[in-house]
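1. Can you look at this prediction? I've put the sequence above it.
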Amino acid sequence: MTILLLGSGGREHALAWKMLQSPKCSKLFVAPGNAGTAQIATNCSLDILDFDSIKSLVLQEKVEMVVVGPEDPLVQGIYDFFKNDETLKNIPVIGPSKVGAQLEGSKEFAKEFLIRHHIPTAAYDSFTAATVEKGYEFLETLQPPYVLKADGLAAGKGVLIIQDLAEAKEELRNMLVHAKFGKASKKVVIEEFLDGIELSCFVLTDGKNYKMLPTAKDYKRIGEGDTGLNTGGMGAISPVPFADAILLEKIETRIVKPTIEGFQKDGIEYKGFVFIGLIIVKGEPIVIEYNVRMGDPETEVVIPRLKSDLVELFQAVADEKLDEVTLDIDERSATTIMVVSGGYPEDYEKGKVILGIEKVADSIVFHAGTKLENGQVVSNGGRVLAVTSFGENFQEAIKKSYQNIDKLHFDKMYFRKDIGKDLDNS
């Protein structure tokens, strides 16, 4: 089977790496891909939001399946574009419909879905520039800290958590009136703050049946001790040590099942990944957000733990026969550490030559922000490489990742040295 994978990050390199292990995958195109995918698949320099160009490639190369890595093409409706095109409608797209993708594309849509299907989530309300004064009044009813979320897509950066009421009001005005996050903050959701420990739950669904993938925990802050600015993620661990059988059962019965049943009740076409961001408060799971694709860097620890054939799983999703396949998981722990450009998540330089990848042993290097330039691998983003390792426990796996990071070098390279330290006693 010829497959097209859309995206260019560590998530896509991990998906490509896994799909190419399947005897069912004869050729893999990645658009636009990175230096890592270039070494194992065929990169195509396509704009993943230019659906007509994607159509041309699919027809020209006789692509038989499209796997969507990031959220943007899903929110823009690539699933529907294929479904409604006579020449494309029989080619499965792994990812939800445009309506399904609103679970990530609109915080308000997601909140309304959660409330409607009685899925535990924080109290909230939403506001626009016209109702900013009502927003101030709602803030006054809450206890600090105050959580403000841009309703639309803001590349993972549209959430503010503020301790001071006056500052929260000022930021609400900045978002709504002064378009702090552009169009994404035309509407803002204000949410009750929940204090607990976060956990990522991943589900693969054909819209009716589902498989729960391994849990993971990622680390968002740039600085050690979870300090500093939010990033796309500085590292991840799977499985999560505190996610025992009791908690997993609560997550499945209270959150996963009602979510998939909600798709059916609401007539939402959904064939792909559901990433459920959870917070565990006093042992009870509560939904913070939905994403409609795999997380990054969580993909780099969840996908390597799959022993099952990923292409076979995707085919079962397309055929609505996910209940007929089994999910086989590696019992070992997997960890990944992100190596990033100096200055990230703010201003950083690209084009730094990366040395030492070939010296890495007993770990997998997934490329995130890289490209090939004159035969050399150079940095091409904020998050550059993810170093993934296995171990009998996460401490052993983390140690391997750090040992291998010591073999890597590029100018101003940075990584957190405390990934997993918070879980040592869990």
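-> Here it is on my side, so go on.

2. Please count neighbours and contacts with C-alpha atoms only from this point.
-> OK.

3. ranges for the strands of the stretch 301-426 of the chain?
-> Using DSSP state E, counting those that start in this stretch, the strands assigned to the stretch 301-426 of the chain run over residues 333-340, 364-367, 370-373, 376-379, 383-391.

4. how about the helices in the stretch 301-426 of the chain?
-> 310-318, 394-405 (DSSP state H, counting those that start in this stretch).

5. hang on, the earlier thing: would you mind finding the most buried of the strands of the stretch 301-426 of the chain?
-> Of the strands of the stretch 301-426 of the chain, the one with the most neighbours on average (mean count of other CA atoms under 10 Å) is strand 333-340, at a mean of 29.

6. contacts for that one?
-> 233-239, 297, 300-302, 304-305, 382-394, 397-398, 401-402, 405, 413-416, 419 (CA atoms under 8 Å, 6 or more residues apart in numbering).

7. out of those residues, which are buried?
-> Neighbour-count burial within the contacts of strand 333-340 applies to 233-239, 297, 300-302, 304-305, 382-391, 393-394, 397-398, 401-402, 405, 413-416, 419; the criterion is 16 or more other CA atoms under 10 Å.

8. mind listing what's buried in stretch 42-57?
-> Quick answer for stretch 42-57 (16+ other CA under 10 Å): N43, C44, L46, I48, F51, I54, K55, L57.

9. In terms of distance to R173, which of these ranks first?
-> Nearest to R173 among the buried residues of stretch 42-57: I48, at 33.4 Å, using CA to CA.

10. so which helix or strand takes in the closest one?
-> Using DSSP states H and E, I48 is not contained in any helix or strand.

11. give the contact list for K211.
-> V203, L204, T205, L322, L327.

12. A168 now?
-> L139, Y146, L148, I162.

13. T215 is nearest to which of the strands of the stretch 301-426 of the chain?
-> Closest approach to T215 among those (CA to CA): strand 333-340, 10.8 Å.

14. Just want the angle from the closest one to strand 383-391.
-> 160 degrees (axes from the mean of the first three to the mean of the last three CA atoms, to 10 degrees).

15. who's in contact with A14?
-> Residues near A14 by CA under 8 Å, 6+ apart: T299, E300, I303, P304, F366.

16. One more: A154?
-> Residues near A154 by CA under 8 Å, 6+ apart: F181, A184.

17. take a look at this one as well, against the first:
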Amino acid sequence: MNILLLGSGGREHALAWRMARSPHLSQLFIAPGNPGMSLYGTCLPRIGVTDFAAIADLIRREQIKLLVVGPEVPLVEGIADYLREEAGLKDLLIVGPDARGAQLEGSKDFSKAFMQRYGIPTAGYKTFGRQSYDEAVDYLKTLRPPYVLKADGLAAGKGVIISEDLEEAQRELRELLTGRFGEASTRVVIEEYLHGIECSVFIATDGHGWRILPVAKDYKRIGEGDTGPNTGGMGSVSPVIFADETFMKKVEERVVRPTIEGLRSEGIDYRGFIFAGLMNVGGDPYVIEYNCRMGDPETESVMLRIDSDFVELLERMASGELGDYQLEESTKYAATVVLVSEGYPGTYAKGKPISYPHEPTFDSALFHAGTARDTSGHLMTSGGRVLTASCLGSTLEEALERCYKLADQVHFEGKALRRDIGQDLLKLS
């Protein structure tokens, strides 16, 4: 089976790495891809993830049977809807929801209202537009700190602000509503703050049934001890010690089941991944947010722990035939440490030469996130998040030790990383 994977980051590299191990795969095409992904398929750097016409032409030309959409933007912009209307593509299998389903991520207000409609536990909230600044401030004053502000639309993982100070929260609110993230923050969701510990749950669904993938935990803040501004993610680990059988039973009954049934009741044929960012509050799961795709950098850890045929899972999801698929996951621990450019998530330099020790193996990988080759073919930095070191281990300590050993063998000017990934979970063990 010929497969097209859309995306160019660490998430997509990890997906390609896992897909390449399947006997169901004939040829893998990746648009636009990155230098590391060329080990597994044909990268097409001139085709962007929102160039729908070029993607449709590629699907016809290469006789693609299955499309896997990695990032959220093409899903929110309606790539699934577009391709289903294209001539000759009615039999194309797509992993990823249509534009309506993608609103779970595309609009924080939509997702919060959805959770309220179906009794899915989440923090209390209100949504405010540009003309409602005074009302929003009044609502902030009714809450206890910390104050949580979220841009309604897509903001590349940086649209959430948590402030301990009311005056600071008011300033941040004004900046959001006056266009810090463009159209994405013309409306702002203000939430009650939930006290607890987070984890990431990934749901693979064919619109009816579901499988819960290995649970992970990510680390968003740039600084050690979870300090500084949010980033796209600085590391992840899997499994998560507190996500035990009792907790996950609550997750399935209180979050997963009503989410899938709610989508069906609204006429949304959702075939793809749902990320549920959860907060464990005294042993009970609360949904912080949904994503309409796999998360990054959690995917890098999750893919290392899936032992069953991943392409078979993707095909069954897209065809609506999840049926009796047996998801097998490793009993080992996985960890991921992200190597970033100096200055990230603010201004950073690009074009720094990179050297690193080895190609990916079955239990250790360097997934590319922000890399490119110069005109001479040398590997260079091209983004804020550059590479992720991802490793398996018999224990979390071993997985982390292997990750940091691998990370220390990567060299580029200005390399930065967090040295405390997973330490909070080690203290719980």
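-> The structure has been received and is ready for your questions. Keep in mind that this is a model prediction, so the values were computed, not measured.

18. Once they're superposed, tell me the TM-score.
-> Between these two chains, after superposing, the TM-score reads 0.97 (TM-score structural alignment, normalised by the length of the first structure); 425 aligned residues with a CA RMSD of 1.2 Å.

19. can you list contacts of stretch 390-399 of the second structure?
-> By CA under 8 Å, 6+ apart, stretch 390-399 of the second structure touches 237, 300-301, 304-305, 332-337, 363-367, 400, 402-403, 422, 426.

20. Which ones among the contacts of A168 of the first structure map onto strands?
-> Y146, L148, I162 (DSSP state E).

21. Am I right that the first one is in contact with Q163?
-> Yes: under the criterion of CA atoms under 8 Å, Y146 of the first structure is in contact with Q163, at a separation of 6.2 Å.

22. okay, those two: which has more neighbours?
-> Using other CA atoms under 10 Å as the criterion, Y146 of the first structure and Q163 rank with Y146 on top: 22 against 12.

23. how about the more buried one, what's its match in the second structure?
-> Residue pairing (TM-score structural alignment): Y146 of the first structure is matched to Y147 of the second structure.

24. Thought Q170 was touching that match, still the case?
-> No: counting by CA under 8 Å, Q170 is not a contact partner of Y147 of the second structure; they are 9.6 Å apart.

25. ok, back up a step: so which of the strands of the stretch 301-426 of the first structure gets nearest D195 of the first structure?
-> Nearest to D195 of the first structure, of the strands of the stretch 301-426 of the first structure and by CA to CA, is strand 333-340 at 25.0 Å.

26. For V160 of the second structure, give me its contacts.
-> V160 of the second structure neighbours (CA under 8 Å, 6+ apart): V148, L149, K150, A151, N230.

27. Burial check on Y344 of the first structure, number of neighbours?
-> Neighbour tally, Y344 of the first structure, other CA under 10 Å: 18.

28. Ignoring the adjacent residues along the chain, who's closest to it?
-> Nearest residue to Y344 of the first structure, sequence neighbours excluded (CA to CA, 6 or more residues apart in numbering): G382, at 5.4 Å.

29. who are the neighbours in contact with the aligned residue in the second structure for the one you found?
-> Matched to the second structure by TM-score structural alignment, G382 of the first structure sits across from G384. Taking CA under 8 Å, 6+ apart, we find G384 of the second structure in contact with V340, S341, E342, Y344, P345, Y348, G370.

30. Just the buried ones among the residues you listed, please.
-> V340, S341, E342, Y344, P345, G370.

31. wait, which of those is closest to G182 of the second structure?
-> Nearest member of those to G182 of the second structure, counting by CA to CA, is P345, at 17.9 Å.

32. can you tell me which helix or strand M115 of the second structure belongs to?
-> helix 108-117.

33. What are the contacting residues of the following helix or strand past that helix?
-> Next helix or strand after helix 108-117 of the second structure toward the C-terminus (DSSP H and E): strand 125-129. Under the criterion CA under 8 Å, 6+ apart, residues D109, K112, E135, A136, L177, T186, R187, V188, V189, I190, E191, E192 lie in contact with strand 125-129 of the second structure.

34. Strand 125-129 of the second structure to helix 108-117, inter-axis angle?
-> 150 degrees.

35. How about the counterpart of T37 of the first structure in the second structure: what's its closest non-neighbour residue?
-> Taking TM-score structural alignment for the superposition, T37 of the first structure sits opposite M37 in the second structure. Spatial nearest neighbour of M37 of the second structure, excluding adjacent residues (CA to CA, 6+ apart): H13 at 5.5 Å.

36. Same question for R264 of the second structure.
-> Closest to R264 of the second structure by CA to CA, 6+ apart is G207, at 7.1 Å.

37. could you measure the residue lying closest to M317 of the second structure once chain neighbours are set aside against I55 of the second structure, distance?
-> Closest residue to M317 of the second structure apart from its sequence neighbours, by CA to CA, 6+ apart: D206 at 4.2 Å. D206 of the second structure sits 23 Å away from I55 of the second structure, going by CA to CA, to the nearest Å.

38. now do L154 of the second structure
-> Going from L154 of the second structure to I55 of the second structure by CA to CA gives 22 Å.

39. One more: T371 of the second structure?
-> 23 Å.

40. wait, what's in contact with the residue most central in space within the second structure?
-> With distances taken as CA atoms, centre = their mean, G295 lies nearest the centre of the second structure, 1.5 Å away. Counting by CA under 8 Å, 6+ apart, G295 of the second structure makes contact with R11, F275.

41. Surely it forms part of a strand?
-> No: secondary structure of G295 of the second structure (DSSP: H, G, I helix; E, B strand; the rest coil): coil, not part of a strand.

42. rewinding a little: can you report how many residues lie near the residue nearest to R264 of the second structure?
-> By other CA under 10 Å, the residues close to G207 of the second structure number 22.

43. Would you mind confirming that it makes contact with G262?
-> No: applying CA under 8 Å as the test, G207 of the second structure and G262 come out as separate, 10.6 Å apart.

44. follow-up on the earlier one: tell me the contacts of the residue nearest to R264 of the second structure?
-> With contacts defined as CA under 8 Å, 6+ apart, G207 of the second structure is in contact with I260, R264, D269, Y270, R271, M317, G320.

45. can you pick the most crowded of those residues?
-> M317 (29 neighbours).
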